[in-house]
Every structure is written in C-alpha cells, then in structure tokens.
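In: Based on what follows, work out the 3D shape:
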Amino acid sequence: MFSGSIPALVTPFRNGDFAEADFRDFVEWQIAEGSAALVPCGTTGEAATMTFAEHFEVVRVCADQARGRVPVIAGAGSNDTRVAIGNVKAAKAAGADAVLMVPPYYNRPSQEGIFRHFEAVQAECELPIILYNVPGRTVTDIQPATMARIVKAFPGKFAGVKDATGSLGRVTEQRSGCGADFAQLSGNDETALAFNAMGGVGCISVSANVAPRLCADFQAAWAAGDTAKALELHDRLYPLHIAMFTDASPGPVKYAVAKLRPGFPGELRLPMTPASEASRAAVDAAMAHAGI
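Out: Below you'll find the model as predicted:
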C-alpha cells in the first residue's frame, strides 16, 4: 500500500487562505504524473501554521479529489498525546487512508515516553500509522529498538516509517527489528537511491512536488530492478533535491511549483518566507538540469 514516489504536498494559499481550486488541480496533476500516494499537511504543507479546521479541510479536499485512486496519508502528529488522538480521528473522518505521525516534539520525551505516546494513539486510531522520524526538526529520535518495540507490541497498526534521520544504517536495523513487511520510506530525496539499496521501498518526497513524473519513474525503475535507469534519473534529479533546501523549506519548492505551473500561488505563511535570490537561482539551474 505504501511504496514508490509519494509527494509531501505543498499547500497553496491566496491572500492568506487555503486555495482549494489550486490544490485540487495540483492533486489531479500529481496523480496523473504517477505519484503513488499523497501526503497533505506534512512539514512541506505548512501544517504548523494551520488551525485544526484548516488542517483537516485540506485533508478532506485531498481525499475527495483523489477519490481512492491513490492512498492519502494525512499528517496528524502532535507533541500533546491527547491532541494527536484527536487528529487521527479527524483524519479518518476527513477520508484519509493512513496517518503520518512524528513523535512528540519540543517536550523531548524519553524513549519510554515515545513508546507510551504511540501506545495511547494506536489504541484510538482506526487507520494505519506511518511513523515519521525527523530528529532534525523534532529534537526527538525514535531509536531503532524503540521502533521495533512499538511495531511488535501492536501488530498491524504501524505500517511503516518515513525515515529522515539521514542514517542509512537505520534501514537495516529497522528491517531487522520491525520485519521485512514494514514499509521503510526515505524522508530525504538526495539519499533515496541508497536508502532503497539498503531495503527501502520509496520516498516521501519534496522534489516530487516539482518533478512528479521523474520521481515516479525513478522509483519504478528501482522497483523493476533497472538500477542503471534509477541511477541515471537520480543523477538528473540530484541538483533539484539539493536546491529544495537552499533556503528554509517550503520556500524553494513553492517557488519552483509556481514557476512550473503558471497561476499557482507561491504564497507562504509566516514565519516562512520566500526563497532568497541565491536559492531561486539554484532552483532555476536545477530545474534546467532536470529538463523540467
């Protein structure tokens, strides 16, 4: 259910408000270009700036537009366990097929606290849960032993992980601890090739917002065993992967999408700001390199 190229969708805003029509068009394009699933309201979607009502309206619109053609994985994490439980219930009501959940951030719970958090959430969640381990943002790291403990304690509840630790060795450790059926998805585009080589099955991607067909083809080539084609596409996409983080995300990716799709609003919500001149130049060069 969870593999291949999965964009962490940007959220379009117009005059500060969610731009539903633009988002519907964007979702439709992503599906047509071969994206395997969709993640609304993740980090790239500026979920941290949304109210509860906005957040799950974006999820609802995404699910409504997808109409079951690809899975919708709703961002639903919180550093408050009670809020996280409310989020997973709202995601189901909005039509999501699964939820993506970071461990509690800012609070800095212990490994025991992380386990107890997910224990409480899964008890109230009727959807598959994909863990999202991104210590660079959360300052909380789900250690491999804790991840294995979570997955083994609640069979069938935790479907996989978006691993943005940057530690490729974790793929092997997590496969050993969580089992071969536990879907490991890279959270870093630039290491997605190596991540797959270690046992990953896809990527929750920023670059797929801009180059969905190329990212989908890259993942399909690897899955088919065409490593030469996968490497060729990786090399073509690599400058774009790097350019997406030449300024605070999602500034660069929103600039790129607006450039690629005329009329798409590149507006961001504070505290996020537009990409710098140097970042825009890097994005322009990377898009030219990728041929998009």
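
In: When you work out contacts or count neighbours from here on, use the C-alpha atoms and nothing else.
Out: Noted.

In: Which residue ranges of the chain form helices?
Out: 20-32, 52-66, 81-94, 111-124, 135-138, 144-153, 169-178, 192-197, 212-223, 227-243, 251-260, 277-290 (DSSP state H).

In: Mean neighbour count and distance to residue 42 added to those helices, as JSON lines?
Out: As requested, the helices of the chain are exported to JSON lines (neighbours: other CA atoms under 10 Å; distance: least, CA to CA, whole Å):
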{"stretch": "helix 20-32", "mean neighbour count": "17", "distance to residue 42": "15"}
{"stretch": "helix 52-66", "mean neighbour count": "20", "distance to residue 42": "10"}
{"stretch": "helix 81-94", "mean neighbour count": "20", "distance to residue 42": "13"}
{"stretch": "helix 111-124", "mean neighbour count": "17", "distance to residue 42": "18"}
{"stretch": "helix 135-138", "mean neighbour count": "15", "distance to residue 42": "12"}
{"stretch": "helix 144-153", "mean neighbour count": "18", "distance to residue 42": "21"}
{"stretch": "helix 169-178", "mean neighbour count": "18", "distance to residue 42": "22"}
{"stretch": "helix 192-197", "mean neighbour count": "20", "distance to residue 42": "18"}
{"stretch": "helix 212-223", "mean neighbour count": "22", "distance to residue 42": "17"}
{"stretch": "helix 227-243", "mean neighbour count": "19", "distance to residue 42": "18"}
{"stretch": "helix 251-260", "mean neighbour count": "22", "distance to residue 42": "14"}
{"stretch": "helix 277-290", "mean neighbour count": "18", "distance to residue 42": "22"}
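
In: please give me the structure for this one as well, since I'd like to look at both together:
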Amino acid sequence: MLRGSFVALVTPFIDGELDLRTLRHLVEWQIREGTDGLVPCGTTGETPALSEREWRLVIETVIDQAAGRVPVIANTGTNSTAVSIERTRIARELGATAAMIVTPYYNRPQQDGILRHVVAIADAVDLPLVLYNVPGRTGVNLLPDTVVRLLDLATVIGVKESSGSLDQASELVLALEGRAAVLSGDDSLTLPIITVGGAGVVSVLANIVPAATRDLVHAALAGDLARARRLQHELFPLVRALFLETNPVPVKAAAELLGLCRSEVRLPLAPMSSTNRQRLSQALAGCPHTAARLAAATEVQ
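Out: Just a heads-up that it's a prediction; the model follows:
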C-alpha cells in the first residue's frame, strides 16, 4: 500500500534542453531529505511539453538515480489509450514501481470510457497503477463509484485525488474501504485528507521543502495532529504562493530562488510575472523551512 510523501518532480531545463545532471541532483536531494517516493513526468514535470524521447530519458534517469531506494511512480497516462499502453510498457521495462494514469484530457470520456481506458492498460501491461483525478486540468471527474468498479478489473493500488473537494476525497476513502490508497493531490488539503483516511500526498510543495512535507504527512499519519497542524500553518502561506500562477511556473521560480534549479519552463507556459515572483519570494522569506536557504542563495547570487 502506498503511504507517505511522494514528490511530483519538476523537470529541469537549461537553454531549452533537459538538464539531466540537475535532475539527478534533485532526486538525490529528495531521497536524502526523506521523501517516500518520486513521481516524474506528471503535471509538475511538464509532460505535455516533452517529446517521447525526453519523456523516456526523464523516467530512465529518475529510476537509475533512485536505484531502488524509494518507489518511482512514472506518469504514463495520456489521452490516447494506445500511447498510454506503450508508455506503461516502457516504464515497466525501465523498472518503475508503478504507473500513474491520468484521466484522459481533452477527449472528456464518460465514466465507462475512463474505466475501459484503464482496464485496457492493465490488461496489456503487468504493472500496478495509480489513478490520477485532476478535473481542473482534464475536464472530467473520476467518480468514486468508477474507482470501485476498477478495483475488480485492474491492479489499482492508489488514487491521486486532485478534485479539490474534501467531500469527494472522503467519499472515495469510504468507498475504497482500504483496498487502495487515497493520496492528496492538493498540498493545501493534505492534512484534511489524511484525517479522513487518506494515506499521504503527491506533492508540488515537496519540490522545495521535502523534509517538512514528509514531517507533516508522517505526523498526521501517526496521529500527532498537534505537530501536523503546526507544520500545516507554517507551510500554508507558501502553498498559496506556489499556485499564484499555473503550476509548475511558481514552484520552478521558487526552486531557482532557493538555488535548486533554473526557473525555465517551456512554451506555452511563460515565466512568472515580476509582481508574483516578488510575492513568492516574500512567502519563502516568511517560511521557517525556506528562509535560511533563501538568504544563503541570495548571497551567492
């Protein structure tokens, strides 16, 4: 069963090309900081802007650098069932722990279409699957009843729930009855979702504060709600700042301000506005988990 803090990894670029050297450093830093698992090539990883070759290189690099020390859940889902099957097959060959399957975007399939899509992938490739529900990005909402139906037809071990609804997350936890993990896909809802029975988070925030994100999740899972609430309150203003603009623009800007990687994103995403970058910098300076690193990085610059 999936449990803990999983990071939705950014994909670093340098002058328009993959920065695999920095990606390896980020993987190593995440493991050293105690992150429980790595999720490359998701929304935060700018997958729609990657070529097939680049997608494979990122997955291959993360798996190689992790070297079995933590699970790697490779995002292989697309809005094409055939392409998703092929990517899942590649992820399995490369040694991924599981594949993350986003609900098909733009097509806006019915619930039965989503079910058939996932079953086709599961039938074609022997690899555990994590479903990814993010209706704000895809235009379709994966309903709890559909997930329950899928548990009898496919090897589903978890759901990244990014509907933004605590009601839906609660309904999902109740419907699954412990048969698969429910992971928050919204950093602001990580603590509430764990308190209603969730098993952790696939986090954007963890790209810049992996240890604090892990501590929050582990405290909540252990029932230490006082500590979890304190961490939630310390991190919440930063979480808000990380979504001032479309993800992953702000988190990459934060990573640059902290000296982790460049803020470079690919079109059609644009760099963060100077006004919002200043607001983000203020949030980093005001957060006890990033203030010292920000000051040190600013001195170097």
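
In: quick revisit: so can I have TSV of the helices of the first structure showing distance to residue 13 of the first structure?
Out: As requested, those are arranged in TSV below (distance: least, CA to CA, whole Å):
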stretch	distance to residue 13 of the first structure
helix 20-32	8
helix 52-66	11
helix 81-94	20
helix 111-124	31
helix 135-138	23
helix 144-153	36
helix 169-178	36
helix 192-197	29
helix 212-223	21
helix 227-243	22
helix 251-260	11
helix 277-290	20
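
In: Looking at those helices, which is nearest to residue 100 of the first structure?
Out: helix 81-94 (9.2 Å; CA to CA).

In: To which residue of the second structure is residue 214 of the first structure aligned?
Out: Superposed on the second structure with TM-score structural alignment, residue 214 of the first structure falls opposite residue 212.

In: you'd agree that match is up against residue 231?
Out: Yes. The pair residue 212 of the second structure / residue 231 is scored as a contact, 7.3 Å apart, by CA atoms under 8 Å.

In: quick one: contacts for residue 247 of the first structure?
Out: Listed by CA atoms under 8 Å, 6 or more residues apart in numbering, the contact set of residue 247 of the first structure reads 275, 276, 279.

In: Show me what it aligns to in the second structure.
Out: Structural alignment (TM-score structural alignment) places residue 247 of the first structure against residue 245 in the second structure.

In: What distance do you get for its match to residue 10 of the second structure?
Out: Distance, residue 245 of the second structure to residue 10 of the second structure, by CA to CA, to the nearest Å: 15 Å.

In: so what's the counterpart of residue 286 of the first structure in the second structure up against?
Out: In the second structure, the position corresponding to residue 286 of the first structure is occupied by residue 283, as judged by TM-score structural alignment. By CA under 8 Å, 6+ apart, the contact set of residue 283 of the second structure is 237, 238, 241.

In: Any idea how many residues pack against residue 100 of the first structure?
Out: Applying other CA atoms under 10 Å, we find 24 other residues in the vicinity of residue 100 of the first structure.

In: I'd say it and residue 125 touch.
Out: No. Judged on CA under 8 Å, residue 100 of the first structure makes no contact with residue 125 at a distance of 11.8 Å.

In: what about residue 99 of the first structure, neighbour count?
Out: Residues near residue 99 of the first structure, counting by other CA under 10 Å, number 28.

In: contacting residues for it?
Out: If a contact means CA under 8 Å, 6+ apart, then residue 99 of the first structure has 73, 74, 75, 76, 88, 91, 127, 128, 129, 130 as its contacts.
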